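Undergrad: My questions concern the predicted model and sequence given below.
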Amino acid sequence: MDGKGLTNEPSSSNDRIKIIMALSEWTIFLE
């Protein structure tokens, strides 16, 4: 889980993928 991709990759589609992946990891982590 690193936020480097969000800042280093200005691509909108890439950001969405990163955010979705982060949310998925957090959901699994919380469960």
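TA: Yep, that arrived.

Undergrad: okay, CA-based contacts and neighbour counts for the rest of this
TA: Noted.

Undergrad: List the buried residues for the longest helix along the chain?
TA: Once the chain is assigned using DSSP state H, the helix that runs over the most residues is helix 12-30. Under the neighbour-count criterion of 16 or more other CA atoms under 10 Å, helix 12-30 has 15, 18 buried.

Undergrad: Put this next to the previous one:
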Amino acid sequence: MLELDLNPVLCYPERVVAVDVRMTIAEEAR
């Protein structure tokens, strides 16, 4: 049960970082 709960949590931060990088690039492009 714990492993199933941790897997999504470990993958989620990577997606958040990808979004932050895209936002940063968008701000620099302005």
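TA: Yep, it's here. Keep in mind that what you see is a predicted model, and the values were worked out from it rather than measured.

Undergrad: Could you report the TM-score for this superposition?
TA: After superposition, the two chains reach a TM-score (TM-score structural alignment, normalised by the length of the second structure) of 0.62; 22 aligned residues with a CA RMSD of 1.5 Å.

Undergrad: Give the equivalent position in the second structure for residue 29 of the first structure.
TA: When the second structure is aligned by TM-score structural alignment, residue 29 of the first structure is paired with residue 26.

Undergrad: Next, work out how far apart that match and residue 15 of the second structure are.
TA: In this view, residue 26 of the second structure and residue 15 of the second structure are 17 Å apart by CA to CA, to the nearest Å.

Undergrad: go on, residue 24 of the second structure?
TA: For residue 24 of the second structure, the distance to residue 15 of the second structure - CA to CA - is 14 Å.

Undergrad: likewise residue 4 of the second structure?
TA: 18 Å.

Undergrad: Same check on residue 6 of the second structure?
TA: For residue 6 of the second structure relative to residue 15 of the second structure (CA to CA), the value is 15 Å.

Undergrad: what does residue 25 of the second structure give?
TA: 16 Å.
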